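K.L.:
Predicted model and sequence below, questions to follow.
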Amino acid sequence: MADKKLLLIDGNSVAFRAFYALYRQLESFKNPEGLHTNAIYAFKNMLDVLLKDVKPTHVLVAFDAGKVTFRNKMYDDYKGGRQKTPEELLEQLPYIQEMLHDLGIKTYELKNYEADDIIGTFVNLGETADFKVTVVTGDRDLTQLTSNKTTVMVTKHGVSDLEAYTPEHMKKVNGVTPTEFIDMKALMGDNSDNYPGVTKIGPKTASNLIQKYGSIENLYDHIDDMKKSKRKENLIKDKDKAFLAKKLATIDRNAPVTIGLKDVKRKPVDYKKLRQFYEQMNFRKFLGELNASGEGQDGAEVEKVKYTELDQSNAKKISVKENDTVSFYLEMLGDNYHLAEFVGFALKINEQVYVSRDVSLLQENNLKHLLEDAEINKNVFDLKRTTVGLNRIDVHAHGLNYDMLLASYLVNNENNSNDVGEVCHLYGDYSVKTDLEVYGKGKSEHVPSDDKVLYNHLASKVVAIEKLKPLLLK
């Protein structure tokens, strides 16, 4: 059945690739407690792409249970030459698993077996049950699992560039079938897994020999027919190594797993836990996506703010007294504030909030005086953007003595945002929607025609600038 799709992910291998994909930003990816988060972040980005492209009904992420497996009993130095896994990656692995559980995705490990063997076993289970199977890994050893029902995706650079191995592609790349690839590995050995093959036989020679003989068993059955050569001597001398290498290279497709296909069916996302997890990791991007989807907010609507709509008549009546608390927000759609479209503004004087789409009202004498008077202190978000925007309508602002954007940058310059809503969410305040939620993005970006939607967004922003000020300053 075409709708039955099984996605199998090599957890350790992909986490390793994810870690090094953002390795240069290692110190930039930390949560407030100092936990490194680069591998978690990159893993989630890759997972989003896979889920979108594969659309699996069943997902399993397999992890290694430990360093010792049945292969170490065959060969003591199996994987012995590998460098120690960085502590900065090790500390992230439990959190990757936690995130997967929150996303409704099953993880599994099996003592004495590698993740490869779990995946190989589930490939068998999936193919038998007529699933379309996709395997994702950074390890080319798993390409032996390729078949007309199973595609193995191997990470090439980082975690986003994947090479799809089918039987046809395997033949094109290695000159052998997926099954013959095991015999090819038997002859050439594997430096990564630290087991030898036959002396001085590399990938090209190994491929040519297996193309000719089909398997190492058949090759050794016909070894006497070979002409005398140094290669023949090495093949005879290293016969035991070749057969051991084949055992080590062969993925166990019948590992004693204690779960089945029904256990890896995708479960609903636990949005409450996922939101808490993203907040803990300080993943502003993923929080923004949750907010944009409306998920994980327990059905709560964004708080409605009381405001007064300004027009030509009531704008002239606004005045400010000494010691009044004033906050101002100018909305422009677009990154280039020298040219961006004006959307509107919000002004808060003490507890009274005013909003309008018409920025020309700010040229009224009393409002212009309010904004230009250096003696009247005003709270804003992004002083530079606000100053440039007002200059465009001949209002030369002074007295802008608190900048929420600058304050949030000083508190955390690695996870800052130019969006009031996103900054608020970083501090657990969800009373403001993100701009992505209200305006959309790219071709779908637009200013809401409904005044209530726009005005509440602007009003909630100007209220938040003032509300979060004590926390950010502290």
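P.N.:
That came through, no problem. Fair warning: this is a prediction, and the values are worked out from it, not measured in the lab.
K.L.:
From now on I want contacts and neighbour counts done on CA atoms only, so please keep to that.
P.N.:
OK.
K.L.:
looking at it, T57 is touching L8, isn't it?
P.N.:
No: counting by C-alpha atoms under 8 Å, T57 stays clear of L8, with 11.3 Å between them.
K.L.:
These two - which one has more neighbours?
P.N.:
Taking neighbours as other C-alpha atoms under 10 Å, T57 and L8 compare with L8 leading, 24 against 16.
K.L.:
residue contacts, the more buried one?
P.N.:
If you count contacts by C-alpha atoms under 8 Å, 6 or more residues apart in numbering, L8 has them with 59-62, 119, 122, 133-136.
K.L.:
Check whether it sits in a helix, strand or coil.
P.N.:
Counting by DSSP: H, G, I helix; E, B strand; the rest coil, the backbone at L8 sits in strand.
K.L.:
Any idea how many residues pack against D102?
P.N.:
Neighbours of D102 (other C-alpha under 10 Å): 21.
K.L.:
tell me the two of the contacts of L8 that are most distant?
P.N.:
A62 and V133 (14.6 Å; C-alpha to C-alpha).
K.L.:
Look at those two and report which has more neighbours.
P.N.:
V133 (27 against 23).
K.L.:
which residues touch that one?
P.N.:
5-8, 123, 126-127, 149-151.
K.L.:
cool, and H101?
P.N.:
Here H101 is in contact with T107 (C-alpha under 8 Å, 6+ apart).
K.L.:
does it count as helix, strand or coil?
P.N.:
Taking three-state DSSP, the label given to H101 is helix.
K.L.:
For K273, see how far away it is.
P.N.:
For H101, the distance to K273 (C-alpha to C-alpha, to the nearest Å) stands at 10 Å.
K.L.:
can you map out the strands along the stretch 51-200 of the chain?
P.N.:
58-62, 106-108, 132-137, 150-157, 161-165 (DSSP state E, counting those that start in this stretch).
K.L.:
Against K441, how distant is the nearest residue to G189 once chain neighbours are set aside?
P.N.:
Closest residue to G189 apart from its sequence neighbours, by C-alpha to C-alpha, 6 or more residues apart in numbering: G197 at 3.8 Å. Counting by C-alpha to C-alpha, the separation of G197 from K441 is 55 Å.
K.L.:
the more surrounded of these two?
P.N.:
In this view G197 and K441 are compared by other C-alpha under 10 Å, and G197 has more residues nearby, 27 against 11.
K.L.:
okay if I get the contacts of L8 as TSV plus distance to L162?
P.N.:
Below are those laid out as TSV (distance: C-alpha to C-alpha, whole Å):
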residue	distance to L162
V59	18
L60	19
V61	17
A62	19
I119	18
F122	21
V133	16
T134	12
V135	11
V136	9
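K.L.:
putting a second one here so we can go through both:
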Amino acid sequence: MPDQKRLFLVDAYALIFRGYYAFIKNPRINSKGVDTSAIMGFMNSLLDVIKRERPDHLAVCFDKGGSVDRVEMFEAYKANRDETPEAIKIAVPYIEEILKAMHIPIMVKEGYEADDVIGTLSRQAEKEGYKTFMVTPDKDFAQLVTENIFMYRPVFGGGYETWGIDEVKAKFEVEEPMQVIDFLGMMGDSSDNIPGLPGVGEKTAKKFIAQYGSMENLLANTHELKGKMKEKVEDSKELGLLSKQLATIMLDVPVTFNAKDFELDHPDIEKVKELFQELEFRRLTDNFIKTFTSGEPATQEDKTVDNGTKTATPKPKPSAGSGQFSLFGADPSASDAASDSSYSRNTIATTSHFYQSIAPGMATTLFIQNLMKQQSVCFDTETTSINPLVAELVGIAFTWETGKGFYLPFPEERDDALALIEQLRPFFESETIEKIGQNLKYDIKVLAKYNVAVNGKLFDTMLAHYLINPDMRHNMDVLAETYLNYTPVSITDLIGKKGKNQRSMRDVPLEQQTEYAVEDADITLQLKHHFEKELGEANTQTLFDEIEIPLLRVLAAMELEGINLDANFLNSLSAQLDNDIKALESKIYAAAGEEFNIASPKQLG
């Protein structure tokens, strides 16, 4: 249904630990000596979800006291876990205070895990017609997925992926998500100290699921198993059933989903700023303000829950003209359709644009004449590889006006491509035309393989955003969604996912190449206009102009030049080390009185 409301339930500790370990090699320590890594990581993730998804309803779910029922069933449940890092112990009270100031409900029930709280709330919300997105990387939640309940998983390297029924079935090789419980019960879970069936790993568990469908059916047909596996499974039937029970997320926690209390409200901006100032989160403060630009700060009561009940509080009237980052600028009396559209992102299909491919000959000549008249141009190369040292040009997109741009396709023959790039040389080597791009170092290296330099003033949106908000991701898709409320065409829609079946950009029809490439250039130009102002506000314009951009050129030149290796010396060193190893092995065998596999801890012990 088009007006179906969306509830986002955040697995607090999963994101707190993830945030902490994201900074483990470079922890964020403020001037007071406090490690704020976990707080910063969690808040970055939370704000990212809010900006990307504009949820109607949101709550953050915590553990409190662990799972009493599971420990009663199995005393060693989670007993193998290391003590919680001190930085996380310090972080949790701060995070709770920030959430209270943001008027985001904290859902917690003593004696239950967040998994169980989320499971219960998601089922209750589903009955009331909501779509629920469980924000967590934890695979255990896959068992809860239904037509209206999804996993919203942060992925390594940035972004999120949504797991629905089809994704869960493909990932775990099951017929339905509920079988994930059997899968986890069979293979166990070392992180939770769930024993599982001895000798059964992921591969075997998937095999058993395909053959038997459930733990109970497997245990009822152990006579079909062979050898040691049969013996192990038959000896561990009770352990298998216990493991399945431990892996099952509870759906009957005494908490209640009250839609009004879960609505995403105006935060107390001044209180949040005060907490961020104490933690010395300057960049995060800017990020927060832009995310929640609205009228006057709210003065609602906190929405903290321990017993499953909350006090409903009135919402203040939203102010007009809140800006593109406002979550609360819409008129509450507007129609459902208008309300829905305020939460959706623009795409190439919903945005007016004029993207044109340039034909060879006179059209190209006229286009280049026009190009040379511009003072500032954004360009984006399309190539055959993400490795600039081997990439071949497929085309170049150009734009100097929002919503309008041009795509110049390149011939596959090297000589013809060189002839075309020669026509563009005056543009790229012009000292008076500013060149704009996203990750210009890549483009500079690609063009260098065609003996073309990129001169003049440069503006790299990826570098600019790094200075504006170093703790966020800087890829163009994330920036477009965050700053422009726009979802670009995905490269996988054009060439497929990584792997042997992925196509080359050359295989994509020209019309699609044009739309994709010029859209990238168009977005980059719009981001440039946005980031220009922010560099000044963040007092990083001088750093950008005098350090980062010159360094970009130096790094590109260094990477193109590479380093020389003395291959003869390295080969001789390898032979020498090989002889040393053989001499040491001989001494070990002599001392032991026999030969054995030194690399085997079992034989060595």
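P.N.:
Structure received. Just so it is clear, the structure is predicted and the values come from calculations on it, not from any experiment.
K.L.:
Next, the TM-score between them, please.
P.N.:
TM-score for the superposed pair, counting by TM-score structural alignment, normalised by the length of structure 1: 0.60. Supporting figures: 309 aligned residues with a C-alpha RMSD of 2.9 Å.
K.L.:
Checking the contacts of L8 of structure 1 against structure 2: which ones persist?
P.N.:
Retained in structure 2 by both residues aligned by TM-score structural alignment, their matches' C-alpha atoms under 8 Å are the following of these: 59-62, 119, 133-136.
K.L.:
Quick check: of those, which lies closest to Q211 of structure 1?
P.N.:
V135 (25.6 Å).
K.L.:
Is that closest one in contact with S147, as I believe?
P.N.:
No: applying C-alpha under 8 Å, one finds V135 of structure 1 not in contact with S147, separated by 11.2 Å.
K.L.:
More neighbours: those two, which one.
P.N.:
V135 (26 against 20).
K.L.:
how about F141 of structure 2, what does it touch?
P.N.:
115, 134, 151, 249.
K.L.:
ugh, wrong one, I meant K273 of structure 2
P.N.:
T285.
K.L.:
circling back to that earlier point, select from the contacts of F141 of structure 2 the one having the most neighbours.
P.N.:
Counting by other C-alpha under 10 Å, top hit in the contacts of F141 of structure 2: M151 with 29 neighbours.
K.L.:
Quick check: that residue vs F8 of structure 2, distance?
P.N.:
10 Å.
K.L.:
quick one: common contacting residues for the two?
P.N.:
Joint contacts of M151 of structure 2 and F8 (C-alpha under 8 Å, 6+ apart) are 133-135.
K.L.:
residues near A591 of structure 2, how many?
P.N.:
So A591 of structure 2, with other C-alpha under 10 Å, has 10 neighbours.
K.L.:
next one: L333 of structure 1
P.N.:
17.
K.L.:
Surely it and G344 touch.
P.N.:
No: at 9.7 Å, L333 of structure 1 and G344 do not qualify as touching, with contact defined as C-alpha under 8 Å.
K.L.:
all strands in the stretch 251-400 of structure 2, in order from the N-terminus.
P.N.:
304-305, 354-357, 376-383, 393-401.
K.L.:
want to throw these into TSV with distance to A210 of structure 2 and mean neighbour count?
P.N.:
Putting those into TSV (distance: least, C-alpha to C-alpha, whole Å; neighbours: other C-alpha atoms under 10 Å) gives the following:
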stretch	distance to A210 of structure 2	mean neighbour count
strand 304-305	42	18
strand 354-357	49	18
strand 376-383	42	24
strand 393-401	45	23
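K.L.:
Among those strands, which comes closest to A480 of structure 2?
P.N.:
strand 376-383 (15.4 Å).
K.L.:
Aligned to S408 of structure 1, what sits in structure 2?
P.N.:
Under the alignment (TM-score structural alignment), S408 of structure 1 maps onto nothing in structure 2.
K.L.:
Equivalent analysis for K200 of structure 1, please.
P.N.:
Using TM-score structural alignment, K200 of structure 1 pairs with G199 in structure 2.
K.L.:
Put together TSV for the strands of the stretch 51-200 of structure 1, with distance to A242 of structure 1 on each row.
P.N.:
Shown next, in TSV, are those (distance: least, C-alpha to C-alpha, whole Å):
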stretch	distance to A242 of structure 1
strand 58-62	28
strand 106-108	31
strand 132-137	25
strand 150-157	25
strand 161-165	25
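K.L.:
how close does the residue nearest the centre of structure 2 get to Q211 of structure 2?
P.N.:
What sits nearest the mean C-alpha location of structure 2, by C-alpha atoms, centre = their mean, is G159, with 2.2 Å. According to C-alpha to C-alpha, G159 of structure 2 and Q211 of structure 2 sit 35 Å apart.
K.L.:
Surely L26 of structure 1 is in a helix?
P.N.:
Yes: counting by three-state DSSP, L26 of structure 1 is located in a helix.
K.L.:
number of nearby residues for the closest residue to it other than its chain neighbours?
P.N.:
Closest residue in space to L26 of structure 1, ignoring its immediate chain neighbours: N38 at 6.1 Å, by C-alpha to C-alpha, 6+ apart. By other C-alpha under 10 Å, the residues close to N38 of structure 1 number 27.
K.L.:
Pull the contacting residues for N38 of structure 1.
P.N.:
Here N38 of structure 1 is in contact with 18-19, 22-23, 25-26, 29-30 (C-alpha under 8 Å, 6+ apart).
K.L.:
the helices in the stretch 251-400 of structure 2, which residues?
P.N.:
Counting by DSSP state H, counting those that start in this stretch, one finds helices in the stretch 251-400 of structure 2 at the ranges 269-279, 282-291, 336-341, 362-371.
K.L.:
Off-centre distance for the second one?
P.N.:
For helix 282-291 of structure 2, the gap between its own C-alpha mean and the chain's C-alpha mean amounts to 19 Å (C-alpha atoms, centre = their mean, to the nearest Å).
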